[in-house]
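Engineer: Predicted structure and sequence below. I'll ask about it afterward.
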Amino acid sequence: MADKLKFALALALLAAGVAGFYLLGEQALIVRVLAVLAGLAAAAATARATEPGRQFFDFSKEAVNEARKVVWPSRKETLQTTGMVFAFVVVMALFLWLADKSLEWLLYDVVLGWKKS
């Protein structure tokens, strides 16, 4: 029950930050953005105090650690892969164009006899 109340408070803090953005409409933009960021920070801190919030933040840390372990392709590998994708797209476009024109010729000229003039 306490987690639900903390989570409701976190949502209220987030809503207050967004409401502050609109209520401070005549202030400088930086003040309005800071109001949203303050509401977001307060909401995150409150949500982190809940059990699901702790699980989420732990999961997020693990996800960041796993992303650091990824071996990203080099520039050369990226360019080669991109080139293969473009080549495949061109070949597939030509194949589909030929298939379309062949079926058009077969149906309209041969089967139905609708010669183009």
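Structural biologist: Everything's here; your move.
Engineer: From here on, just use CA atoms for contacts and neighbour counts.
Structural biologist: Noted.
Engineer: What segments of this structure are helices?
Structural biologist: Under the criterion DSSP state H, the chain carries helices at the ranges 2-23, 29-48, 51-69, 75-104.
Engineer: Of the ones you listed, which is nearest V110?
Structural biologist: Across the helices of the chain, V110 has its closest neighbour in helix 75-104 (9.3 Å, Cα to Cα).
Engineer: what's the closest one packed up against?
Structural biologist: When contacts are defined as 3 or more Cα pairs under 8 Å, 6 or more residues apart in numbering; DSSP states H and E, helix 75-104 sits against none of the other helices and strands.
Engineer: for the closest residue to R32 other than its chain neighbours, what are its contacts?
Structural biologist: Taking Cα to Cα, 6 or more residues apart in numbering as the measure, R32 lies nearest to F21, with 4.6 Å between them; neighbours along the chain are not counted. With contact taken as Cα atoms under 8 Å, 6 or more residues apart in numbering, F21 is in contact with R32, V33, A35, V36.
Engineer: before we go on, here's another structure to hold up against the first:
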Amino acid sequence: MATSEVQTVNTSADKAKLAGAVALLLGAFVAFYLLSGKGALAQWAALIVGVAAAVVVFGVSESGKQLVAFGRDAWRETKKVVWPARKEAMQMTAYVFAFVFVMALFLWLTDKTVEWLFYDVILGWRK
């Protein structure tokens, strides 16, 4: 049985990098709103530069490196997937639509049957 481990930030340098990334991100948003009187170009430039700096600082942290490694592994696994042919995909889609239609019809009939049973037969509200 595999054990699940929660990985946390251990080093103080890594914590400082993450805190710096968060501070840069917050600073970018604050600058965006503070520069509202300077024009849209200044606002968006400050936002883009701040977010880019936050991404770079996060990227050099251990958490950022792990995220990039995870993304690479996920991409590698996606390439291994054997995707269905168009015909198979269309058949499976048709099966799903048919099942949804049959299930909707079943639920509608069940709803109407229960409605008739309660309101007409048991309570006698509709005459």
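Structural biologist: Arrived safely, thanks for sending. All of these numbers come straight from a predicted model, not from anything done at the bench.
Engineer: Map the residue nearest to R32 of the first structure onto the second structure.
Structural biologist: Residue mapping for F21 of the first structure onto the second structure gives F32, with TM-score structural alignment as the criterion.
Engineer: mind checking how far stretch 17-26 of the first structure is from the chain centre?
Structural biologist: Taking the mean of its C-alpha atoms, stretch 17-26 of the first structure sits 27 Å from the chain's own mean (Cα atoms, centre = their mean, to the nearest Å).
Engineer: thinking again about what came up before, can you put the helices of the first structure in a markdown table and add distance to L112 of the first structure?
Structural biologist: Listed next are the helices of the first structure as a markdown table, based on distance: least, Cα to Cα, whole Å:
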| stretch | distance to L112 of the first structure |
| --- | --- |
| helix 2-23 | 65 |
| helix 29-48 | 67 |
| helix 51-69 | 59 |
| helix 75-104 | 10 |
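Engineer: Go ahead and confirm V18 of the first structure touches V36.
Structural biologist: Yes: taking Cα atoms under 8 Å as the definition, V18 of the first structure is a contact partner of V36 at 5.3 Å.
Engineer: So those two - more neighbours on which side?
Structural biologist: When V18 of the first structure and V36 are compared for neighbours, V36 comes out ahead with 22 against 19, by other Cα atoms under 10 Å.
Engineer: now for that one: what does it line up with in the second structure?
Structural biologist: V36 of the first structure maps onto L47 in the second structure, with residues paired by TM-score structural alignment.
Engineer: how much space between that match and E77 of the second structure?
Structural biologist: Separation of L47 of the second structure from E77 of the second structure (Cα to Cα, to the nearest Å) stands at 34 Å.
Engineer: L25 of the second structure too?
Structural biologist: Distance from L25 of the second structure to E77 of the second structure, counting by Cα to Cα: 31 Å.
Engineer: Perfect, that will be all.
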